[in-house]
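**Q** got a sequence here, can you model it:
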Amino acid sequence: MITWITKTFEELTTQELYALLRLRSEVFVVEQQCVFQDMDNADQLAVHIMGYDDSLDNELVAYTRIFGPGIKFDMCSIGRVVTSSRARGNGSGRKLMEYSIATVEQRFGNVPIKIGAQQYLEQFYRSLGFEQSSEMYLEDDIPHIEMIREVQA
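**A** Just a heads-up that it's a prediction; the model follows:
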């Protein structure tokens, strides 16, 4: 079972900050072999969503950061979507995104949400209601597309 914790940057403990930066580095830098500046001075403006797996000694296994409109995009956004390799294949990524979407709606209302998605995950994000809104572009040499989840009825 995953326990979800949502905090602003100021509310994060040093242990939580270390864990989320470690998870992001583990997946985005090491696993995906992508050298990039992960710490982009946007974490301070984000709401951080952390998923801790009770069966793995409360290890941080899932993470996103969400932004209000006008910070990363002109609308609310979800970014740095990451799950640990130890938590894949059991629906953790879907639960993470569903929780993140619900958190955006709780904090900002029923609003459109924009993401910059790795292109190979397009079908996954489509299954959550996102639609492609840009041509493919390279970000850190990885194919990406922008996607928008319109206001849901």
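**Q** rest of the way, CA atoms for contacts and neighbours
**A** Fine.
**Q** now do the longest helix that the chain contains: everything it contacts.
**A** Assignment by DSSP state H gives helix 92-108 as the longest helix of the chain. For helix 92-108, contacts defined as CA atoms under 8 Å, 6 or more residues apart in numbering pick out 49, 51, 62-64, 66, 68, 76, 78, 81-83, 111, 128.
**Q** one more, please, to line up against the first structure:
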Amino acid sequence: MPTIRAAHFADLDNRVLHDLLRLRVDVFVVEQDCAYPEIDGRDVEEGTEHLWMDLDGQVAATVRVLHDPDGTRHLGRVATHRDHRGQGYAAALLREGLERLGPGPVHLGAQAYLEQWYARLGFRRSGEDYLEDGIPHLPMVRD
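**A** This next block holds a predicted model:
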């Protein structure tokens, strides 16, 4: 049975950390054929929280919750293992992340083709399209 798990970097066990990072690299670097520094240093920040969908000990999906020094709150690094897409895991993790962040604006940088998917979760476009590592993105916010 799928279970949402959460932990800060210091509380992640080595296997889970490996599996979270592996999933993100598999999706963002390998599948999307985009060589970029996926491990960006923000995973270890004190306020960063990692959420994942645990499916019998396997990481099926993940989302990262971030707080900028100025107080801006973000959800990001939304990734689902190719064998588990279409099950609603990423949406469940985003809802959990929003609940953990509480009221107020939450930002994310969405890949452009996912704009309508994020809109179903209450996000709206908040700026112009941009390229990030050659992939079209757009800023979104949920108030």
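**Q** got a TM-score for the pair?
**A** The TM-score (TM-score structural alignment, normalised by the length of the second structure) is 0.93; 141 aligned residues with a CA RMSD of 1.3 Å.
**Q** quick revisit: distance between the longest helix of the first structure and the chain's centre?
**A** 9 Å (CA atoms, centre = their mean, to the nearest Å).
**Q** which two from the contacts of helix 92-108 of the first structure end up farthest apart in space?
**A** Maximum pairwise distance in these, criterion CA to CA, is 24.9 Å, between Thr83 and Val111.
**Q** one step back: are any of the contacts of helix 92-108 of the first structure buried, and which?
**A** 49, 51, 62-64, 66, 68, 76, 78, 81-83, 111 (16 or more other CA atoms under 10 Å).
**Q** and the helices in the first structure, which stretches?
**A** For the first structure, helices defined by DSSP H occupy the ranges 14-24, 92-108, 122-126.
**Q** neighbours around Gln132 of the first structure, how many?
**A** Gln132 of the first structure is flanked by 19 other residues according to other CA atoms under 10 Å.
**Q** wait, Gln118 of the first structure sits on Asp141?
**A** No: judged on CA atoms under 8 Å, Gln118 of the first structure makes no contact with Asp141 at a distance of 10.7 Å.
**Q** neighbour count: the two, which is higher?
**A** Gln118 (17 against 10).
**Q** counterpart of that one in the second structure?
**A** By TM-score structural alignment, Gln118 of the first structure lines up with Gln111 in the second structure.
**Q** tell me, how many residues neighbour Ala46 of the first structure?
**A** By other CA under 10 Å, the residues close to Ala46 of the first structure number 22.
**Q** who touches it in this structure?
**A** 8-9, 65-68 are the contacts of Ala46 of the first structure under CA under 8 Å, 6+ apart.
**Q** quote the end-to-end distance of stretch 69-80 of the first structure.
**A** 16 Å (CA to CA, to the nearest Å).
**Q** for stretch 6-26 of the second structure, same thing?
**A** With CA to CA applied, stretch 6-26 of the second structure spans 21 Å between its terminal residues.
**Q** same thing with stretch 51-58 of the first structure?
**A** Span of stretch 51-58 of the first structure from end to end, CA to CA: 9 Å.
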